[in-house]
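Asks: Take a look and give me a structure for this.
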Amino acid sequence: MTDTLPDLPFAATDTTRELVGWLSELEHERRMSPKTVEAYRRDALQFLSFLAEHVGGSVSLGILEKIKPADVRAFMASRRSEGIGSRSLMRSLAGTRSFARYLEKSGKGKVGALAAVRAPKIGKTLPKPLAAGAAKQLADVDIRAGETREPWVLARDAAVMALLYGAGLRISEALSIRRSEFPTPGKGDAITVIGKGNKPRMTPVLSQVVDLVAEYAALCPYPLGPNELLFRGARGGPLSPRIIQLTMERLRGALGLPDSATPHALRHSFATHLLSRGGDLRSIQELLGHASLSTTQIYTEIDSDHLLKIYESAHPRA
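Replies: You can find the predicted model right below:
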């Protein structure tokens, strides 16, 4: 993916060669996920494409050094006119600034205008966790008793839901677990998952979750070799995240849950419920695999809001 940049919307220059080197560094040295590298690639190309049209010619490294903050603001205004929100625009600038830092580090010039322009402000949106009872029900096979699906599929979906909530995993982390990496009943109570940036972390697994996974494995019609993926699709291949998302949509209808009840909401629920029961932020940070504690701290606001609602509903003078 990073060796070439086909179908460039502007003339290839020395900037293009540096772009290829930057993407290769992201992929091979910084070990970013393919999706993240592709997003950064797309963001940088959007910026360079705009500049090519804005300056009326190719965008060499020399041109990049000479751009002004007004040129960056013009790019932001152009993206705004296309209906791009603040969060997407901030991410776009982050990718482009990463490329600028690469150029400076490599001695190929400094794009000071990118650093001189403030990123757009983003309204704070808190994660929406599920109530503990609803999160547990998602792993109850009996909820889907009326569906004409094979028992092993229902058991598989229940096991995945229980794992997302019980261990706070991202859906990609859960679906990348191999059979030998997951404990069997009575033999182990933790797993090692590979999170963002290919960083491994260990997280405990509840015995109830281990039992549900064992029930699924016993029913699965496909051989689960030690080095093969644990969760399988209907035809035996890797289980797609989209299947779990569709399963959640059906369960939302059955349980009367809001649209915010997604597979990722189970991860939010895991963190929020741990915090409300006395878990400390640093431990929750480790369990979630957050690089920064500030990312985890958002759950304190959810917990405070929850406590305030309890107070307002229960206190006689509220």
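Asks: make it CA atoms for all contacts and neighbour counts henceforth
Replies: Fine.
Asks: can you give me the helices in the stretch 51-200 of the chain?
Replies: With DSSP state H, counting those that start in this stretch as the definition, the stretch 51-200 of the chain shows helices at residue ranges 61-66, 69-81, 86-105, 112-116, 132-137, 151-167, 171-175.
Asks: Which of these sits closest to residue 243?
Replies: For residue 243, the closest of these is helix 151-167, at 8.9 Å, according to CA to CA.
Asks: buried set for the closest one?
Replies: Neighbour counts using 16 or more other CA atoms under 10 Å place 152-167 of helix 151-167 among the buried residues.
Asks: Also stretch 296-304?
Replies: Neighbour count says stretch 296-304 has 296, 299, 302-303 buried, by 16+ other CA under 10 Å.
Asks: what's the answer for stretch 43-55, then?
Replies: Using 16+ other CA under 10 Å as the test for burial, stretch 43-55 gives 43-52.
Asks: other SSEs contacting the one helix or strand residue 24 maps to?
Replies: Element membership for residue 24 (DSSP states H and E) is helix 14-24. Contact analysis of helix 14-24 by 3 or more CA pairs under 8 Å, 6 or more residues apart in numbering; DSSP states H and E lists helix 86-105 as its packing neighbours.
Asks: how many degrees apart are the helix it packs on and helix 14-24 in direction?
Replies: 100 degrees (axes from the mean of the first three to the mean of the last three CA atoms, to 10 degrees).
Asks: helices or strands up against helix 86-105?
Replies: For helix 86-105, the packing partners by 3+ CA pairs under 8 Å, 6+ apart come out as helix 14-24, helix 34-55, helix 69-81, helix 112-116.
Asks: in that helix, what counts as buried?
Replies: So, applying 16+ other CA under 10 Å, buried residues of helix 86-105: 86, 89-97, 99-103.
Asks: between the helices and strands packed on helix 86-105, which gets nearest to residue 286?
Replies: Nearest to residue 286, of all these, is helix 34-55, at 21.8 Å by CA to CA.
Asks: helix, strand or coil for residue 203?
Replies: Under DSSP: H, G, I helix; E, B strand; the rest coil, residue 203 falls in the strand class.
Asks: please give me the structure for this one as well, since I'd like to look at both together:
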Amino acid sequence: ILYYRDRDDKNIDIKMETGTGKTYVYTRAMYELHQRFGIFKFVIVVPTPAIKEGTKNFIQSSYAKQHFAQFYGNTRIDLNVINAGDFKAKSGRKNFPAHLTNFIEGSRQNANTIQVLLINAGMLNSKSMKKSDYDQTLIGGTTQPLEAIQQTRPIVIIDEPHRFPRDKANYKAIEALKPQTIIRFGATFPDVTVGSGRNRQVKKDYYRGEPQYNLNAVDSFNNGLVKGIDIFYPNLSEQQARKSWIVDKVSAKELILKQGDIHKTLYVGDNLSDVDDDFEGDVVYAGSKVLSNDLELSKGMILIPGTFQASYQEMIIEDALNEHFRKEQENFFRLNN
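Replies: Next up is the predicted model:
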């Protein structure tokens, strides 16, 4: 981080599967960077208020504090959370929110404190953060929140990076903070289109062409970070199982299914039963590569008409419940070692 911070390739991508502990990892990363290099200003940017609340609850939880105290002693995170209502004028004065002021003015005097600002994308990109008419000045005499945060030269952590394409306003608001480094943690990353015509292709937009660390699904399972699952399918007759249609082409307005040499075209609003009578349940092509039952389509996907029957879907739910309680009973009566 320190070596690359003034270069174009200073930013870092950490790819982690869902459920493997991204929040834990980037929280511990802040402790580590503080312990090793004395870095104490971090901004965590999340896509939504709901995710912001989850991150806040984890960092402020007693169990997280106790856990990190085992490794970092008396070092603590001073978490400052910015919400939309924090910018409302009080007593006729327009001041910065208290949490924002606390983050910006936090100094190295308390060597055991890490200053963290937690904010969602909409709030960061809001007019309130860009206004300069506040009745208060901070570092260097600035009256604009974004400029004040710039002066702290923070490290920015992005959660759910696929929600922050680099050509969109929310990412540009992050760049406006002029961070030393941006570290993105996520299971998926935004797409970028390169080339044109026949050479046009869509690929993942990583900072340096690939993640600097990639915790994939197999490694996650082998390391015990996620649980394995059993997949159980109710039985279909052999004839039903073999009778499948393949998505040959799908666009915003058109869906083409094929079965051997047979091709069937559906347009927005057309019912799948027009292709095959076994497609039950009144499912239509809703357009934008989605069926009316919210199933997202892609080229090469296999559709089995028998699984669209209401009776089959009810069977799946019934069997899932029965299998769940069977497993619960099995676990309840197992012998303790």
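Asks: so what number do they get for TM-score?
Replies: After superposition, the two chains reach a TM-score of 0.25 (TM-score structural alignment, normalised by the length of the first structure), with 136 aligned residues with a CA RMSD of 6.7 Å.
Asks: before we move on, back to that, among the buried residues of helix 151-167 of the first structure, find me the one that's closest to residue 252 of the first structure.
Replies: For those, the nearest to residue 252 of the first structure is residue 161 (12.7 Å; CA to CA).
Asks: Would you quantify the distance from that closest one to residue 137 of the first structure?
Replies: 9 Å (CA to CA, to the nearest Å).
Asks: Where helices are concerned, which of the buried residues of stretch 296-304 of the first structure count?
Replies: Counting by DSSP state H, these place 296, 299, 302-303 in helices.
Asks: want to try a markdown table for those residues, with distance to residue 192 of the first structure as columns?
Replies: Shown next, in a markdown table, are those (distance: CA to CA, whole Å):
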| residue | distance to residue 192 of the first structure |
| --- | --- |
| 296 | 20 |
| 299 | 24 |
| 302 | 28 |
| 303 | 28 |
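Asks: and which of these is nearest to residue 172 of the first structure?
Replies: residue 296 (19.3 Å).
Asks: So the closest one sits against residue 286, correct?
Replies: No. The criterion here is CA atoms under 8 Å, and residue 296 of the first structure misses it with residue 286 at 9.5 Å.
Asks: ok, the buried residues of stretch 43-55 of the first structure vs residue 314 of the first structure, which is closest?
Replies: Closest to residue 314 of the first structure, out of all of those and judged by CA to CA, is residue 43, at 49.6 Å.
Asks: Need the nearest residue in space to the closest one, chain neighbours excluded.
Replies: Leaving out its chain neighbours, the residue that sits closest to residue 43 of the first structure by CA to CA, 6 or more residues apart in numbering is residue 92, at 5.0 Å.
Asks: That neighbour and residue 246 of the first structure: what is the separation?
Replies: As for residue 92 of the first structure, its distance to residue 246 of the first structure is 29 Å (criterion: CA to CA).
Asks: Ok, residue 21 of the first structure next?
Replies: 39 Å.
Asks: The two: which has the busier surroundings?
Replies: Neighbour totals were compared for residue 21 of the first structure and residue 246, and residue 21 leads with 18 against 13 (other CA atoms under 10 Å).
Asks: Could you measure from the more buried one over to residue 66 of the first structure?
Replies: Residue 21 of the first structure sits 22 Å away from residue 66 of the first structure, going by CA to CA.
Asks: now residue 114 of the first structure
Replies: Computed as CA to CA, the residue 114 of the first structure to residue 66 of the first structure distance reads 11 Å.
Asks: Would you mind telling me which of these two has the busier surroundings?
Replies: residue 114 (22 against 14).
Asks: where do the strands sit along the stretch 151-300 of the first structure?
Replies: Residue ranges of the strands in the stretch 151-300 of the first structure, as given by DSSP state E, counting those that start in this stretch, are 190-194, 200-204.
Asks: most tightly surrounded among those strands?
Replies: Ranked by mean neighbour count, these are led by strand 190-194 with a mean of 17 (mean count of other CA atoms under 10 Å).
Asks: packing partners for that one?
Replies: Packing contacts for strand 190-194 of the first structure, counted by 3+ CA pairs under 8 Å, 6+ apart, involve helix 171-175, strand 200-204.
Asks: so which of the strands of the stretch 151-300 of the first structure gets nearest residue 242 of the first structure?
Replies: Closest among the strands of the stretch 151-300 of the first structure, using CA to CA: strand 190-194, at 20.0 Å.
Asks: Test my guess that residue 41 of the first structure contacts residue 23.
Replies: Yes. Checked against CA under 8 Å, the pair residue 41 of the first structure and residue 23 is within contact range at 7.0 Å.
Asks: List the contacts of residue 303 of the first structure.
Replies: Applying CA atoms under 8 Å, 6 or more residues apart in numbering to residue 303 of the first structure gives the contacts 272, 275-276.
Asks: okay, the residues you listed in CSV with distance to residue 72 of the first structure and neighbour count next?
Replies: Below are these laid out as CSV (distance: CA to CA, whole Å; neighbours: other CA atoms under 10 Å):
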residue, distance to residue 72 of the first structure, neighbour count
272, 39, 27
275, 41, 18
276, 44, 16
